[in-house]
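Student: coords please:
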Amino acid sequence: MSTRHALDAAALAEVESRLAATDELLANSYPGDDGRRQPIHTAYVPADRFAPELPAQWGADALNAAGGFAGLAALAQKLGLEDPAALAELVAAKLNSEPIEDLRLDFEDGFGVRSDAEEDAAVVEAARQVAQAVADGVAPPFIGIRFKCFEAPTRARALRTLDLFISELVAQGPLPEGLVLTLPKVTTIDQVEAMVYVCEKLEEVHGLPAGRLRFEVQMETPQLILSHEGTVPSAALIHAGKGRVSSLHYGTYDYSASLGIAAAYQSMEHPAADYAKNVMQVAVAGTGVHLSDGSTNILPLGDAEAMESAWALHARLVRRHLERGIYQGWDLHQNQLATRYLATYAFYREGFEAAAARLRNYVHKVESAIMDEPATAKALANFIRRGMICGALTAEEITAKAEISVTTLESIALARATQTEESNA
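Tutor: From the prediction side, this is the model:
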């Protein structure tokens, strides 16, 4: 007896036709992770204080503030982190080799309001210093500027600063591969669309490839969480950005102040902050756009007791946003680098063995008490991959514990290919 099919080729064609728009939406607006590196932090410095030697100096200052290798180990122990000696060794190496992953030269709040002549001169000099740092091989992997916002009082100055910076960088040579531009205090999608136009114009004038200039959006106003129409602009602006929005960054203090939260209670862990970041996290899901938490303004300065208290707070806040699936945050002072890396490395190393075992069992089809699905395997691989990229884990550790190659790890994390068992891993 033959099986009858009610849904023939004509029915399939009809379904294909009805879902063509959905297919296009998913492909264009939700392409997923493109594999580009996400820095674990963004450090901010006033633009006129940058020099090529600044990253190395920050690393040396951070190590010195912690008391060297022994001090890092002691700090890790006080913070209750596992294997303090191993963490100290890894963090000391990071502070010597790549102390800052992402650096923003600030022409906004950190620079303040100055005369046009003074800011013009500072912009040109900043571009030259950035170009020199890149040429000398001492620039962080990601580097760029935060200019003033596109609101009416500062709009012209913002455009002038951006124009001068890009023009001088182009004059100095190829743009830095990790160039980042930050658009602050965004309130409407129109401002994002205006930034898209500006990027297109700069590319046209300077002969840059289309799409070369991308930018971050700083979420510092409630209007991006809920508009006057009841919509969620932080989600819509990503798609209005035409592929140029690289990241959404939460601005702790401007956002808190805009809600009327008293200064003493403004924090990365205030319920209002969590709500905003939860909305942003949903907005970026599947788009390939990164998400960053903000900063704490309690700095490790002063006497030993004050420094230890600030380090403990910073380490806890770093761990907190990592556990919530936000893998980047801000650092405002070099002394915060010690706890940025200690807390981040501890997060990945403490979870590594369990994640590696589950991923090994999934790849090699080993029966276990936990039955993971492809989506979970992808999350496990992403966790390990992030730990490797920032320096918390080594390729050798991954190969030994997960019994897979780094290539296989990448393919699972980025869902680039169907994974088969590696019998000779």
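Student: from here on, just use CA atoms for contacts and neighbour counts.
Tutor: Fine.
Student: can you tell me which residues contact A402?
Tutor: 356-357, 359-360 (Cα atoms under 8 Å, 6 or more residues apart in numbering).
Student: now do P184
Tutor: 146-150, 217-220.
Student: now do the strands in the stretch 151-300 of the chain.
Tutor: Ranges of strands in the stretch 151-300 of the chain, per DSSP state E, counting those that start in this stretch, are 179-183, 215-219, 245-250, 290-292.
Student: return the most buried member of the ones you listed.
Tutor: Comparing those by mean neighbour count (mean count of other Cα atoms under 10 Å), strand 290-292 ranks first with a mean of 25.
Student: follow the chain on from it and name the next helix or strand.
Tutor: Next along the chain after strand 290-292, taking DSSP states H and E as the criterion, comes helix 304-323.
Student: could you find the closest non-adjacent residue to V366?
Tutor: Of all residues not flanking V366 in the chain, R360 sits nearest, at 7.7 Å (Cα to Cα, 6 or more residues apart in numbering).
Student: could you say what helices and strands the helix or strand harbouring that neighbour packs with?
Tutor: In this assignment (DSSP H and E), R360 forms part of helix 336-363. Secondary-structure packing of helix 336-363 (3 or more Cα pairs under 8 Å, 6 or more residues apart in numbering; DSSP states H and E): helix 54-66, helix 84-97, helix 304-323, helix 374-390, helix 395-402.
Student: report the buried residues of the last one.
Tutor: Residues of helix 395-402 classed as buried under the neighbour-count rule (16 or more other Cα atoms under 10 Å) are 398-399, 401-402.
Student: the fourth one now?
Tutor: Along helix 374-390, these residues count as buried under the neighbour rule (16+ other Cα under 10 Å): 377-388, 390.
Student: and what of stretch 129-145?
Tutor: Quick answer for stretch 129-145 (16+ other Cα under 10 Å): 129-134, 138-145.
Student: here is the second sequence; please produce its structure so I can put it next to the first one:
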Amino acid sequence: MGQQETVATSFADAVREGIGAALAEVDADLARRYPGDPGTRQPVHTVYVPGDAFTAGTIRSWGDQALAMLDEHAPDAGALAAVLGLSDDLAGPVYDRVRAKLEREPVEDLRIDFEDGYGLRSDAEEDEAAARAAALVAAAYRDGTAAPYMGIRMKCMEAAVRDRGIRTLDVFLTGLMAAGGLPEGLVLTLPKVTYAEQVTAMARLLDAFEKTHALTPGRIGFEIQIETTQSILGADGRATVARMIEAAEGRATSLHYGTFDYSASCGVSAAYQASDHPVADHAKAVMQVAAAGTGVRVSDGSTNVLPVGPTAQVHDAWKLHHGLTRRALARAYYQGWDMHPGHLPTRYAAVYAFYREGLEKAAARLAAYVAKAGGDIADEPATAKALSGYLLRGLDCGAVEGDEVARLTGLTRADLDGLAGRPTKSA
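Tutor: This is a model prediction of the structure:
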């Protein structure tokens, strides 16, 4: 087999070359529209805090409040496992990791809210709050107390509040530049989008800011919040989300589902507005398909049932939140919103149990695939990609450890990145 054997063919080189030329434009369009996973960490949640309530101590305060709630309502692994229905083998590892997470990094993504959670204020008051937010965010990144991702949610592009939203965005970004530049973890959220043109307007604003400050083109991305019926189905009867991703001109980083605004816009009564309602499932399925392969992430919404009051009431709220989070994870919505410090224990418990309970099976399947060892499941490259992505998400959020994954799979972080289609980076 030292030389390649000659086989008979019928197609002339000109035919093959002609096909390549005919599809060159399609090849380029596929590469542009569907670049794949961006290779960055996706936070497991987003915490929203009103612009006037955010302080330098907010993140630590949320962690401390969450730990205090565990101490009061689930003081040990067995107690939390009994509330959430965790198995005996998961109870200890999950509980220990939840407490460690709340001590080390209680919030993964924080959005300082200047929209619904902030409301309408005088221009002077909102200017002051936006400038203060910029100063606090810059200081947090300098002193190491920042969440991995932080930013603001501005007011939307509708006429009544458009100018105020643009001004708040300007004040915040300009304040960050004056304080040393834009942090790597900067995230911006554009809410209540109804038309793709509003997304393009946001992209043009950011382009203008980058030019003013001589920043790299495309440096600033933003999230699109899906919370209106028009953001799912346009007036012409066509699905809208994919057009919004395109309208962002490469700046869209994620799509966030807005549980209560969207449910209300569909006429769902208040008692039934939830992230597991059929209208929510439909919207998120459309979002998921539109974002697939584009590098744009999808986030679930929130629950408005807060874990407050006596222990029995807290436990009921925890069960609900845990169940909704687990449901979302099974449907590949790996991020959601948390509205109260008491949601943090169940967010992390659900996430950690999800990744730990499947660790050994996923690792074994991936190792068998790489070794081509066969077994009782015939996995294909697409499944190997999903298995690698599962393990990487578990590593990113702290559910599993690198040495665990390496021991079970024989693979490095770079190996997993490659199998998952992520840009390869060091462990």
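Student: re the thing from before, nearest to L87 of the first structure among the contacts of A402 of the first structure?
Tutor: Here the nearest of the contacts of A402 of the first structure to L87 of the first structure, counting by Cα to Cα, is A356; it sits at 18.9 Å.
Student: excluding chain neighbours, give the residue nearest to the counterpart of the closest one in the second structure in space.
Tutor: By TM-score structural alignment, A356 of the first structure lines up with A363 in the second structure. With Cα to Cα, 6+ apart as the criterion, A363 of the second structure has its nearest non-adjacent residue at 5.3 Å, and that residue is T409.
Student: what does the one you found correspond to in the first structure?
Tutor: Under TM-score structural alignment, T409 of the second structure pairs with A402 in the first structure.
Student: again with Q42 of the second structure
Tutor: In the first structure, Q42 of the second structure lands on Q38 (TM-score structural alignment).
Student: contacts only, for that match.
Tutor: Q38 of the first structure touches 290, 327-328, counting by Cα under 8 Å, 6+ apart.
Student: tell me how far it lies from L208 of the first structure.
Tutor: 24 Å (Cα to Cα, to the nearest Å).
Student: same deal with H5 of the first structure?
Tutor: 55 Å.
Student: quick one: G63 of the second structure from V7 of the second structure, how far?
Tutor: Counting by Cα to Cα, the gap from G63 of the second structure to V7 of the second structure is 67 Å.
Student: now A146 of the second structure
Tutor: Separation of A146 of the second structure from V7 of the second structure (Cα to Cα): 62 Å.
Student: same question, F222 of the second structure
Tutor: F222 of the second structure is 53 Å from V7 of the second structure, by Cα to Cα.
Student: please apply the same query to G180 of the second structure.
Tutor: 64 Å.
Student: corresponding residue for D338 of the second structure in the first structure?
Tutor: Under TM-score structural alignment, D338 of the second structure pairs with D331 in the first structure.
Student: count the residues that sit near that match.
Tutor: 24 (other Cα atoms under 10 Å).
Student: residues contacting the closest residue to it other than its chain neighbours?
Tutor: Closest residue to D331 of the first structure apart from its sequence neighbours, by Cα to Cα, 6+ apart: A43 at 4.7 Å. Contacts for A43 of the first structure (Cα under 8 Å, 6+ apart) come out as 100, 102-104, 330-333.
Student: those residues, buried ones only, as a ChimeraX selection?
Tutor: Buried residues within the contacts of A43 of the first structure, by 16+ other Cα under 10 Å, are selected in ChimeraX with:
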select :100,102,103,104,330,331,332,333
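Student: now the two most distant members of the contacts of A43 of the first structure.
Tutor: D102 and H333 (13.2 Å).
Student: isn't K385 of the second structure right up against D417?
Tutor: No: between K385 of the second structure and D417 there is no contact under Cα atoms under 8 Å: 9.0 Å.
Student: so where is stretch 93-104 of the first structure in the second structure?
Tutor: Residue span in the second structure matched to stretch 93-104 of the first structure, by TM-score structural alignment: 100-111.
Student: cool, and stretch 174-183 of the first structure?
Tutor: Going by TM-score structural alignment, stretch 174-183 of the first structure sits over residues 181-190 in the second structure.
Student: repeat for stretch 128-142 of the first structure
Tutor: The aligned range for stretch 128-142 of the first structure is 135-149, by TM-score structural alignment.
Student: out of G63 and V7 of the second structure, which sits in the more crowded spot?
Tutor: Shown here are G63 of the second structure and V7; by other Cα under 10 Å, G63 has more neighbours (23 against 5).
Student: show me what the more buried one aligns to in the first structure.
Tutor: In the first structure, G63 of the second structure lands on G59 (TM-score structural alignment).
Student: the host helix or strand of A135 of the first structure vs the second structure, average distance?
Tutor: Assigned by DSSP H and E, A135 of the first structure belongs to helix 116-136. Taken over the aligned residues, the distance from helix 116-136 of the first structure to the second structure averages 0.8 Å (mean Cα distance after the TM-score superposition for the first structure).
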